[in-house]
Every structure is written in structure tokens, then in C-alpha cells.
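Visitor: Pasting the sequence and the predicted model now:
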Amino acid sequence: MKIVESRAIPTPCLSNHASNLMELENGDLLCTWFGGSMEGSSDISIYLSRFDKAAGAWSEAVKMSDDEDRSEQNPALFRHPSGQIWLLYTAQLKTDQGTAIVRMRRSDNDGTNWGPIETLFDREGTFIRHPPVVNPEGKLLLPIWFSSMKNAFGDDRSLVQISGDGGVSWTLQEVPHSEGCVHMNIMPSCRVAFYRRRRADNIFRSVSSDGGLSWSVPEATPLPNNNSSIQALECSDGRLLIIYNHISAAGRDSESPVPPWVQDKQAFLAECDVTGNSAIWGVPRNPLIIASSKDLGKSWTEELVVEEDAHLLSAHDNKGAFRGDYSYPSIIETSDGRLQISYSYLRDYIKHVTLTP
């Protein structure tokens, strides 16, 4: 595995995070992320850029949402069986993730034009990170989790929204005993899924024998996790790849039950019931690693260190909260056989890297 090209995706924002990639039918790419002054601020909106494969360049970012009262986050791109592209994202009242709902826009012409903003799920506290998958029966499976400030988000749990009519109606299936396991990433085969862990100990894994309609209790893999997002990929050669931060909590001074975007820590703690199962925040988000598996994620082999400078500091980050932060990655395999990844680079911009497999 080798890096062959790296690019910064243009952005008008000081802070940029949570990217997601998609290949288009002509070989171009779309990348979406959220940007603004700071995560959780009401000026955080969803942005979209297109990579022109022939020209080898990303377009200027287009703002896709602009709710003045809500922080719009965690966008995901999905190719619907009809051919439509869906752009899904969350919208919360500032830093309160317990108020999040899920919204979407649709495109009928490969992302050139987009329809109006719609509300997909209006139950408050509903969060997404990864796009839906289509199971072998043709049902849509959208992994979600319910987020709550109680226990400093340590009680967040994963569920799957299931639709048998293309997304007109949905039923909800809970992942058993998944408290603390979020960002469920279902593989397209619907045999295995991977999770971020609020306790910042390990990446977790569960399996399904019925096309993703039900899942086993999540269990720890050998890979560490820092309570930050991961993404996995089923390759055309049969391997699984995963991109993640190879680090876990270790009682550092920076670690606490308070998320880094919270401005008033005492007010946050006053609203929480901190326990031994509370989330752990503040674990460094480096190094950024790609690993591979040939046994559905039971064991892993390191393939590449993408980023590892733990001391690099953004010019926009006076407090050093995002020092050495290379996080929230996305990974896809494109039709030319190459791998494409994107990730937050010090929150300054989204970095796009092309690799040979």
C-alpha cells in the first residue's frame, strides 16, 4: 500500500470535520463534511465539493445547509437503488446532541443539483455517521445511535433503521447491549459491523446472520479506539480495510468526561451523572492507521501509517485542543482499483489522499 497523491480540499471555514467520500459514475468524487467556527456552534453547516478526475482538482466548497438555530453535522453520502444520491446529516441545537434530528437532500443528476431539505427522522437525539447499506434482500439499513448528555454520552447505544420500501417507511431494530458503542459501520455484505467506543478502549465488532436485520452483542477487537470515528471497507479482493486512530485512553491529563467542544465544563458536568461507564474524551487523535483483515475483522494486520506527527498545531487552534488531530476518516475503493481516503487535518481542512492497494 502506497500514497500516490495528497490534496487539501478547498474550504471557506476555520474548522472542518467529519468527511465522507463517494465515487460518481464518471469517476469523479464527491466529498461532504461540516464546517464553521467550531463544532456545536450554530454556524456549523454542511459543505460539498466535487473532484474532477480529468482535471485532478477539487471544486470550491458549496454550502448545502444553513439552519441559523442548529449545528449541522456528520454528513453521509448514499447511492439509493433508484440511482438518486442522498445527502444525510444531523441537525442539533448548538452543543446539545440530545436535540439532534436527521435531515437529508436528494440529487437526481449525480450531485449537480439538489432538492429541498427534508427531515428524515424527527426523534430528538438521533445521530448518524455512516451511510445506509442495501442488504441482500434489497432493504435499506441505516445505522444510528441515540445520544444523551446523561452519563457524559456513555449510555449512547446503537440501532438500525430498516426500510423495505426504499426509505418511505422505517422500522427500528436495537443492537443488543450496545451501550457505549456508536458510529455503527455496517459492511455492504451485512455480515459484520464495527463501532466507535465511548470508553476509548477498543474498536468493537458484531456480526449478523440474517442480512443485517439483527446483530450480535458487540465485542472488543484487538484494535484500540480513542472515542473517535472509524471507517471500514470491504475490498474487491475480499479483504476488509479499516482506517482509525491507533490509540486508546491511558489516564492522560487531557482525558476527561467533558467533550472538547463544550465551552462551559462545569455546566456540562452539572447536567450529567458521571459514572465508571461515562465516555472518555480528550484522547489524542493520532496516529492515523490503515489495517487489513482476512477473517471478518477478528484479527488485523497494519498496512500503512497515514499520519503520525503528534505535535503539529493548527494556526487556528490557540488552546491546542486539536494538536496532532487526524480524525474522522472515510475510505472507499474506486473503479480504477485505487483507494481514496479523506480525514480532518488539524480541523483546518479535509485532506484527500489517493493510495495504491
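Guide: Looks like it came in fine. Numbering: from 1, shown residues only.
Visitor: hey, let's count contacts and neighbours off CA atoms from now on
Guide: Noted.
Visitor: For the stretch 201-350 of the chain, which segments count as helices?
Guide: Taking DSSP state H, counting those that start in this stretch as the criterion, the stretch 201-350 of the chain carries its helices at 265-270.
Visitor: Which parts of it are strands?
Guide: 202-207, 219-224, 231-234, 240-245, 288-293, 301-307, 326-333, 339-345, 349-356 (DSSP state E, counting those that start in this stretch).
Visitor: who touches the third one?
Guide: I take that to be strand 231-234. Outside strand 231-234, the residues within contact range by Cα atoms under 8 Å, 6 or more residues apart in numbering are 185, 187-188, 194, 240-244, 328-333.
Visitor: go on, the fifth one?
Guide: When contacts are taken as Cα under 8 Å, 6+ apart, the neighbours of strand 288-293 outside the stretch itself are 239-246, 299-308, 326-327.
Visitor: ok, second structure coming up, stack it against the first:
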Amino acid sequence: MQYPKLPGLTWDGTIYENEEMGVYEALLPSGGYPTAHAPAMLELPNGDLLCCWFAGSYEGSADVHIICSILPKGSTKWLPPEDISNDSTRSEQNPSLFYGPDHKVWAMYTAQLDRQEGKDNMQYTAVVRCQKSSDGGKTWGPYETYFPEEGTFCRQPIQVLSNGTWIFSNWICTDSLEGLSGDPTVFRISYDEGKTWKTVMMPKSNGHVHANVVELESGHLVAFMRNREAYRIHRSESFDWGETWSEPVPTSLPNNNSSVSAIKLQSGRIAIAYNPTCTPSPQPGKASWPGLRCPVAVALSEDGGQTFPMIRWMERGEGYMGDENKTNNKQYEYPYIMQSEDGMLHLAYAARTRKGVKYIKFSEKDILGEKREQVGLYNPTAAKSH
């Protein structure tokens, strides 16, 4: 497939080849909305890619809703986004996509009450809803409330474990003066493909949210989490299919109190996309918002997330360096990473201070620094041999 060369990169979804970085990238069509945030992706059985995110005036406002763009298989251009949700009384946020056993695309997302005078954050009113598409993301049916407990929030998609168990990461928001620092992680577990769910709490997980579940081996799970103290990405383990979890402990990767995304690659490595910045002086139990959400990096681990010796910056922002210049960079945040069947990696994140969503396509070799024989070609069979 031939991609046009940079310069280019306009907000029309056209994918360009960035020869300097050795990747392919696009700015997705905005749909005319002033802000975009929290993208998620999914590969369909026919090879199409979906990317959804929330768009509207600003996070927390009732005009914010979920939209979805499609990259048809073999195309070099993302299509203009279509509406998924549109409840005019609630701010609909943090979508995730899942291909269900009913052969429909499930869009799971939060829906919280509109902003109220004197209230900075209404996340404690959120519920989790689901809408489904029978035509590959072109049109969507009405919503169903899956988790009505107020304060329920989500970000990562439903994961299907090797024994068929479903696990869906949530956290519970409260109306707290501590700035969301008390939010604990919970898991919804289903043994009947989402018909019924049980709730499992992660111990001592207050302030640890956005859990990304990865199955290392049969029944052995790890979860990588955002840390409200803006200190480090944290890690927890389960050895019984998610029924019990260890207390979260910090990894070596910085976290700036922004979303992270973790997956297990075909090679067996763990990949985490994140902002490699943190607050210099975390306060135990206190949420911190250092503000800097640039650059975006992808780190690889070969020991289940204990260490991350391989890290590459995939987004450099405007390129400013040093404490005196770093605020000149715009914000690039909430990355979502996935791997398609052909072995390629796909990364999406809110770009240019939530002006829109940026998409990057690359290979595991691009992170490792290994030379590919020809830019744009990738051998997933070879990748599995690492």
C-alpha cells in the first residue's frame, strides 16, 4: 500500500508516511466538534479499523457524546465520524469497543450528569452504558445501562480470558474534596458472556484507576494503572482469573495522572503507551495534576511488566525540551494501543490540546530499533520469534 509523504497531516483522516519517524500517521476528521478526547480502537473481522472518542464543547458538559470513525481495510483515509450516543442530559465519555459473541460491535462508555453550579466534577453521577452496531460501526442501536451504580467509570474494553471468562475494569468515583484521590479499582467479571456480572475489588487501590488487564499465562493476570499521585504507573497481579488481586505497587514507568494503555503483543512482550512524565514530589494519598501531557511513549517489557528496557517516543509534540520550554508543547494524552492481526501496532491519542485525535501505525521493530527491509512491510511470523 502506498501512502503520501509528509508534509501533509491535515484534519481529514488521510494517512501519511513520516519518513523521519518511520511510521504512518493521520489526524482523524474532527466532525466539527471543538474538542476530542479518550480515543479507543478495534479491528473488525473484515479488517476494518474503528476509532471512537468523545467530542463536544468540553469534558463534563452535556453536549459531549461518543463518535466513531472507520478506516476501511485497504484504505489510506479515515472516514468522517458518525454519532454513537446523544443523550442531551448527560456527558458521555471514555468509550471502549468490543466485538461481541453476537457479532456486533459493543461501545461501552460512561454517562454522567451535566455540570452543576459549584461542582467542578460530576463523575460521581456516572453510569456505564452500552450501544451496539450490527453494521461495523456505521449505525448504532439505543443504549442499555449495563452498570447503574452511580460513580462507575471505565476506559479499557472488556477482555476475554483464555478460559472464556470476561473481565471489565472499572473504578468508582465519589463526591470527594480530595479530587478523585479516593477512587478504588473494581473489576466486573462474567462467566456467561455478559448476561450477569460479579464485582471484585482491588485491595488498597484508592487513587489507582484505568486498570489495563493483561493475561500473562492461563489464569495469571496483571493490571497496569494510572496513579492519581502522578508518580508511577502501578501494577497488580492475580493468579486466579481475576478473583483476587494484590495491592498495587509502582513500576519504573512515570505517570502524570493521565491514562495509560497496555496490551500483550503477539511476540509475548507487554507494550504500554503513556506520557513519560510525573510530578517531582508526589504526596501520598493526594491527587496531583502536573499538567504536562507530552510526549507520548511506548515501552516494551519481556518479564510481564517488571522492567521496561525498551522505550521509544512516538509523539514528540512541538519538540520543546527543558523545564523552561516544556510548557510550549501542546498536550498529547490518553493513548490507546492495539495490535492488528497482521502484527502492526496502532496508536491513537488526543492531540494538540484535545483539538482532535491523532493516529499512528508502526511495528514492534520500530520500537526495538530493528531495521525493516522496506518501510511499510512487516512480517508477523518473524515477530513471534523474538
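Guide: Great, that's in hand. Worth saying up front: this structure is predicted, and the values here are computed from it rather than measured.
Visitor: circling back to that earlier point, from the contacts of strand 288-293 of the first structure, keep the buried residues only.
Guide: 240-246, 300, 303, 305-308, 326-327 (16 or more other Cα atoms under 10 Å).
Visitor: Which residue in the first structure aligns with residue 183 of the second structure?
Guide: Aligning on TM-score structural alignment places residue 183 of the second structure opposite residue 156 in the first structure.
Visitor: what's the neighbour count on its match?
Guide: By other Cα atoms under 10 Å, 24 other residues sit near residue 156 of the first structure.
Visitor: what does the one 3 residues further on give?
Guide: If you count neighbours by other Cα under 10 Å, residue 159 of the first structure ends up with 23.
Visitor: which one of the contacts of strand 231-234 of the first structure is nearest residue 341 of the first structure?
Guide: Using Cα to Cα, residue 331 is the member of the contacts of strand 231-234 of the first structure that sits closest to residue 341 of the first structure, with 4.4 Å.
Visitor: counterpart of the closest one in the second structure?
Guide: With TM-score structural alignment as the criterion, residue 331 of the first structure pairs with residue 337.
Visitor: isn't its match right up against residue 345?
Guide: Yes - using Cα atoms under 8 Å, residue 337 of the second structure is in contact with residue 345, at 7.0 Å.
Visitor: Give me the more crowded residue out of the two.
Guide: residue 337 (25 against 18).
Visitor: quick revisit: can you tell me which two in the buried ones among the contacts of strand 288-293 of the first structure are farthest apart?
Guide: Using Cα to Cα, these reach their maximum pairwise distance at 240 and 308, which is 22.3 Å.
Visitor: how about residue 196 of the second structure, what's its match in the first structure?
Guide: Match for residue 196 of the second structure (TM-score structural alignment): residue 169.
Visitor: Quick check, central residue of the first structure?
Guide: Computing the C-alpha centroid of the first structure and ranking residues by Cα atoms, centre = their mean puts residue 129 first, at 4.0 Å.
Visitor: Wasn't that residue part of a helix?
Guide: No - under DSSP: H, G, I helix; E, B strand; the rest coil, residue 129 of the first structure falls outside any helix and is assigned coil.
Visitor: Burial check on residue 87 of the first structure, number of neighbours?
Guide: Residue 87 of the first structure - counted by other Cα under 10 Å - has 23 other residues nearby.
Visitor: okay but it is in contact with residue 74, surely?
Guide: No - taking contacts as Cα under 8 Å, residue 87 of the first structure lies outside contact range of residue 74: 10.3 Å.
Visitor: corresponding residue for residue 70 of the second structure in the first structure?
Guide: Aligned partner of residue 70 of the second structure by TM-score structural alignment: residue 50.
Visitor: ok, its match to residue 85 of the first structure distance?
Guide: According to Cα to Cα, to the nearest Å, residue 50 of the first structure and residue 85 of the first structure sit 14 Å apart.
Visitor: so who does the match of residue 196 of the second structure touch?
Guide: By Cα under 8 Å, 6+ apart, the contact list for residue 169 of the first structure reads residue 163.
Visitor: Could you do residue 255 of the first structure as well?
Guide: Counting by Cα under 8 Å, 6+ apart, residue 255 of the first structure has contacts 249, 280-283.
Visitor: how about 6 Å then?
Guide: By Cα atoms under 6 Å, 6 or more residues apart in numbering, residue 255 of the first structure lies in contact with 281-283.
Visitor: Please apply the same query to residue 38 of the second structure.
Guide: 53, 94, 334.
Visitor: Quick one: map it onto the first structure.
Guide: For residue 38 of the second structure, the residue aligned by TM-score structural alignment is residue 18.
Visitor: Compare the strands of the stretch 201-350 of the first structure and give me the one nearest residue 9 of the first structure.
Guide: That would be, of the strands of the stretch 201-350 of the first structure and by Cα to Cα, strand 349-356, which comes in at 5.6 Å.
Visitor: so that closest one matches what in the second structure?
Guide: With TM-score structural alignment as the criterion, strand 349-356 of the first structure aligns to 356-363.
Visitor: Pull the residues that contact that stretch.
Guide: Against stretch 356-363 of the second structure from outside (Cα under 6 Å, 6+ apart): 23-28, 30, 36, 344-351.
Visitor: what ranges do the strands span in the stretch 101-250 of the second structure?
Guide: 105-113, 127-133, 144-147, 152-154, 159-160, 166-172, 185-190, 198-201, 208-217, 220-227, 232-238, 249-254.
Visitor: Can you redo these as JSON lines, where the extra columns are distance to residue 45 of the second structure?
Guide: Below are those laid out as JSON lines (distance: least, Cα to Cα, whole Å):
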{"stretch": "strand 105-113", "distance to residue 45 of the second structure": "11"}
{"stretch": "strand 127-133", "distance to residue 45 of the second structure": "14"}
{"stretch": "strand 144-147", "distance to residue 45 of the second structure": "24"}
{"stretch": "strand 152-154", "distance to residue 45 of the second structure": "25"}
{"stretch": "strand 159-160", "distance to residue 45 of the second structure": "16"}
{"stretch": "strand 166-172", "distance to residue 45 of the second structure": "19"}
{"stretch": "strand 185-190", "distance to residue 45 of the second structure": "23"}
{"stretch": "strand 198-201", "distance to residue 45 of the second structure": "29"}
{"stretch": "strand 208-217", "distance to residue 45 of the second structure": "22"}
{"stretch": "strand 220-227", "distance to residue 45 of the second structure": "26"}
{"stretch": "strand 232-238", "distance to residue 45 of the second structure": "30"}
{"stretch": "strand 249-254", "distance to residue 45 of the second structure": "34"}
